[in-house]
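**Student:** Just to be clear, the model below is a prediction. Sequence and coordinates:
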Amino acid sequence: MLRWVFFLVIFIIIDIYAFQAVKTITKNSWIHILYWLISLVVVGNFIYHYYGTNKSDGLNHAHAFAFGFLLALVIPKMILLLGMFAEDIFRLPHAIYRYFTEGDAAKGNYFPSRRQFVSNITLGIAAIPLASIIFGIYKGKYNFKVLKYTLTFEDLPHAFDGYKITQLSDIHSGSFDDIEKVKYAVNLVNEQQSDVILFTGDMVNNRADEMLPYIEVFNKLHAKDGKFSILGNHDYGDYAPWDSEAAKLQNLEDLKAIQKQIGFNLLLNEHRYLEKNGEKIALIGVENWGTGGFKQAGDLKKASQNIHANDFKILMSHDPTHWAKKVITDDYHYHLTLSGHTHGMQFGIEIPGWFKWSPAKWRYKHWAGIYKEMGQYINVNRGFGYLAFPGRVGIWPEITVIELKKGTATA
């Protein structure tokens, strides 16, 4: 209860300060009432869904939208707060000067009036994240992008020159609210006509039954060399309450069965070989392994048993921290690792080829796209679905297509 009191106090401070911009622009009492009414409804709805409802089945769509609308309210108001505070930095010296020079003649009104143009500018700036968040909730979460990369390797088997991989990650089926948009994305995947489809974990948020409405959608995925998958941290059911440990374990078995229904070959600390014209590459899949308190069930050594050191290797590992902590320093050379997990925090700014930023970079060194260290590559997929915040702003849902080429590797 104490945390909600703290939250309300902080929010009220932000709200009062932000209101100064509105009050400077207009004296219309109805607009003032509307301002406070919207705040009351949005904050009340958030507190109700996160404190007054049963979350035994995890977070549902109503919880997600309550959080999304709160962000849409708070972030613009924080910008208003900063704008008004910046103006007060200049108003304060003026007030001090009037206090000492005018004294009682000022009748206690030492601060100069707020300037309307400052409030106009601040409101204009605040409107940008507001519009972006609303777009992200209603359109951005299904704004699927196909990102294509070509990676060159000197030791790639000749038969795999031009081999195409489609990577999907972080479906989070329990968050979806529009099955037709999901069908569109699956069709988009098939249009890439890749040789193999690799899914790098987090099929659900918590429970296997979240995937039931989408089995007949995702089983339409097709690639001539098959579909392979691994588990992500959410797939184990660790973030939902269970009546018993047996129920939790059964949920995981149910999810494995669903993956089989879809046609995925689930790799649990094991490997397969992809073969073509008498040559082969090793496909290794580990269970989730991540730093920062995430499950560490991945066993790279076990998964790579009986693989030759000189084999060309593609590793599927959900959390990119595994690559930095374990993979690139391993005795074996893992040519390409495919990860997800970060979602790019579903928020950021990207100008392809020029600029890439997200708050995710403060948590993850490798958070989106292709990275290369010690002669090894990793691709961190931005995710197919979404979680918690019911939208995406600037960091769009991703379908990755990687073409392998034989040749002299670039630096």
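**Tutor:** Received it, and whenever you're ready, just let me know what you need. No experiment lies behind these values; they were computed from the predicted model shown. Residues are numbered from 1 along each chain as shown.
**Student:** going forward, measure contacts between C-alpha atoms and count neighbours the same way
**Tutor:** Will do.
**Student:** What count of nearby residues applies to Leu151?
**Tutor:** 16 (other C-alpha atoms under 10 Å).
**Student:** want to compare, so here's the second one:
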Amino acid sequence: MRWLIPIFIYLLLEFYAYQAIKTLTRNQIVQIGYLVLSLAILGYAIYVFANYDRSVGPTKYSLRASAMLLLTIVPKLIIVLFMFGEDIIRVCVAGYTYLTNTFFDGTATEYLPDRRKFISKIAIGIAAIPFAGLLHGIFRGKYNFKVISHVLHFEDLPDAFDGFRITQISDIHSGSFDDVEKIEYAVDLINEQDTDMLLFTGDIVNTMAKEMDDWITTFKRIKTPTYGKYSVLGNHDYGEYVTWDSEEEKEANFQAIKDIHNKIDFNLLLNDSTFVEKEGERIAVIGVENWGHNFKKAGDLTKASQKVSKEDFKILLSHDPSHWEYEVKKHDDHFHLTLSGHTHGFQFGIEIPGFVRWSPVQYVYKQWAGMYDEMGRYLNVNRGFGFHAFPGRVGIWPEITVIELRKGSKPS
């Protein structure tokens, strides 16, 4: 029964898309071929998701099925907008025809005008744009790594840390990777930044610790900067999105995920903090477990900060940016800079600096990508290193963030 509504919606989309194809060409081979392909994709998706194993979690098959569905559904939604709009006009024309009695006068041969060919052409032409975008996102966009740089000014930054540079990565999701060469390129790109400290803000896997087995050597190649590599957990690192045979099995997987960080030379902070010292001065690096407004709340900011004084300059690692919105930014202990991830920028959107910045995720998260500044406190939401659920990225590219700390007031 749970499949009936999605299937009905899909078939409705299919009806309108087929109307567009049928209007454009009378070639039955093309029409039948289109229907066979669409139904084959639907059948494959139903088969994959109906046999989804919750004890395993996402696989390359479920990722492929979601990609195929999006490739067909998104363009058809565009087509429906045009075709349904035209149907409204056609119904209005038919009503006008009836009300003016032109039908009975013999001046009209039918109530409903024929579907216009140019509308179908426009609909298919515009639908081709997101189709091409999705194709690019699947085959190239998901590994289109970008280095995004920020310079932040703080009047109370210790003098020794003026010019201190930090690299942030987030949301590795190693279980989704399918190209060793591209990931090795990204690791080289991280190393090229040659910063003072490297910070990772959670979701090293999709669910299972074993997803990282083939990638340990690759990620161990990330150089350890002078002032270390630190990390925290994300919501996917707790193994809560699959069914386990026992709590012991779940706990063993969780421990194995925590152990991964040590294997790739990261210092995992579990509601804990550490100090980075330079020339007799220090800054605090604080790491909380996952705290999400709509997700797991394992993070304990009080516990994580108990070794830190109010006067210390603080960098907080917290996977979910909603933590900053609901607890961090108004906290009595001034957290100067918070680093998050989690949203992936929805892996879909439009970003043209200075002109437009949009993604569907902005209707769920107030802070969803990039740098935010409120009440003299900064939050950076990294767009993510990897990908999840949909095996691609459209307009929102995988990110390596470089942040430079500067002493002094923010330039006007």
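**Tutor:** All right, it came through fine. As the structure is a computational prediction, the values presented were derived from the model and not from experiment.
**Student:** contacting residues around the aligned residue in the second structure for Gly285 of the first structure?
**Tutor:** Alignment note (TM-score structural alignment): Gly285 of the first structure maps to Gly287 of the second structure. Gly287 of the second structure makes contact with Ser231, Val232, Leu269, Leu270, Asn271, Asp272, Ser273, Ala304, Leu316, Leu317, Ser318, according to C-alpha atoms under 8 Å, 6 or more residues apart in numbering.
**Student:** how about Val42 of the first structure, what's its partner in the second structure?
**Tutor:** Val42 of the first structure maps onto Ile41 in the second structure, with residues paired by TM-score structural alignment.
**Student:** Am I right that its match falls within a strand?
**Tutor:** No: under DSSP: H, G, I helix; E, B strand; the rest coil, Ile41 of the second structure sits outside any strand and is assigned helix.
**Student:** I'd assumed Ala67 was in contact with it.
**Tutor:** No: in this structure, Ile41 of the second structure is not within contact of Ala67 by C-alpha atoms under 8 Å, at 10.4 Å.
**Student:** More neighbours: which of these two?
**Tutor:** Ala67 (21 against 17).
**Student:** from what I can see the more buried one touches Phe390, true?
**Tutor:** Yes: with contact defined as C-alpha under 8 Å, Ala67 of the second structure reaches Phe390; the gap is 5.9 Å.
**Student:** Now the nearest residue to Ile126 of the second structure once chain neighbours are set aside: which helix or strand?
**Tutor:** Nearest residue to Ile126 of the second structure in three dimensions, chain neighbours excluded: Ile78, at 7.3 Å (C-alpha to C-alpha, 6 or more residues apart in numbering). Using DSSP states H and E, the element containing Ile78 of the second structure is helix 60-99.
**Student:** How far away from the center of its chain is that helix?
**Tutor:** Centroid separation for helix 60-99 of the second structure versus its chain: 26 Å, with C-alpha atoms, centre = their mean, to the nearest Å.
**Student:** what's near enough to touch the most centrally placed residue in the first structure?
**Tutor:** Compute the mean C-alpha point of the first structure, and by C-alpha atoms, centre = their mean the closest residue is His343, 2.4 Å away. With contact set as C-alpha under 8 Å, 6+ apart, His343 of the first structure has these partners: Asp170, Trp367, Ala368, Asn381, Arg382, Gly383, Tyr386, Ile395.
**Student:** before we move on, back to that, now the buried members of the contacts of Gly287 of the second structure.
**Tutor:** Among the contacts of Gly287 of the second structure, the ones that count as buried by 16 or more other C-alpha atoms under 10 Å are Ser231, Val232, Leu269, Leu270, Asn271, Asp272, Ser273, Ala304, Leu316, Leu317, Ser318.
**Student:** from those, which two are the most distant?
**Tutor:** In terms of C-alpha to C-alpha, those reach their longest pairwise distance at Ser231 and Ala304, which sit 13.3 Å apart.
**Student:** The second structure: strands as residue ranges?
**Tutor:** For the second structure, the strands defined by DSSP state E occupy 146-154, 165-169, 197-200, 229-231, 267-268, 272-278, 281-287, 314-317, 337-340, 350-352, 356-358, 370-374, 377-381, 399-407.
**Student:** could I get those as TSV with distance to Asp53 of the second structure?
**Tutor:** Shown next, in TSV, are these (distance: least, C-alpha to C-alpha, whole Å):
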stretch	distance to Asp53 of the second structure
strand 146-154	34
strand 165-169	30
strand 197-200	30
strand 229-231	30
strand 267-268	30
strand 272-278	35
strand 281-287	33
strand 314-317	33
strand 337-340	30
strand 350-352	34
strand 356-358	34
strand 370-374	35
strand 377-381	32
strand 399-407	31
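**Student:** Which one of the ones you listed lies nearest to Asn27 of the second structure?
**Tutor:** Nearest to Asn27 of the second structure, of all these, is strand 350-352, at 37.2 Å by C-alpha to C-alpha.
**Student:** measure the residue of the second structure most remote from its centre to Cys92 of the second structure for me?
**Tutor:** What lies farthest from the middle of the second structure is Asp105; by C-alpha atoms, centre = their mean that is 60.3 Å. According to C-alpha to C-alpha, to the nearest Å, Asp105 of the second structure and Cys92 of the second structure sit 19 Å apart.
**Student:** Out of the strands of the second structure, which is closest to Ile73 of the second structure?
**Tutor:** Among the strands of the second structure, strand 350-352 sits nearest to Ile73 of the second structure (C-alpha to C-alpha), with 19.2 Å.
**Student:** for the closest one, packing partners?
**Tutor:** Using 3 or more C-alpha pairs under 8 Å, 6 or more residues apart in numbering; DSSP states H and E as the contact test, the elements touching strand 350-352 of the second structure are strand 356-358.
**Student:** contact partners of the strand it packs on?
**Tutor:** Residues outside strand 356-358 of the second structure that contact it (C-alpha under 8 Å, 6+ apart): Gly349, Ile350, Glu351.
**Student:** Give me the distance between the two termini of stretch 299-313 of the second structure.
**Tutor:** From its first residue to its last, stretch 299-313 of the second structure covers 20 Å (C-alpha to C-alpha).
**Student:** Many thanks, have a good one.
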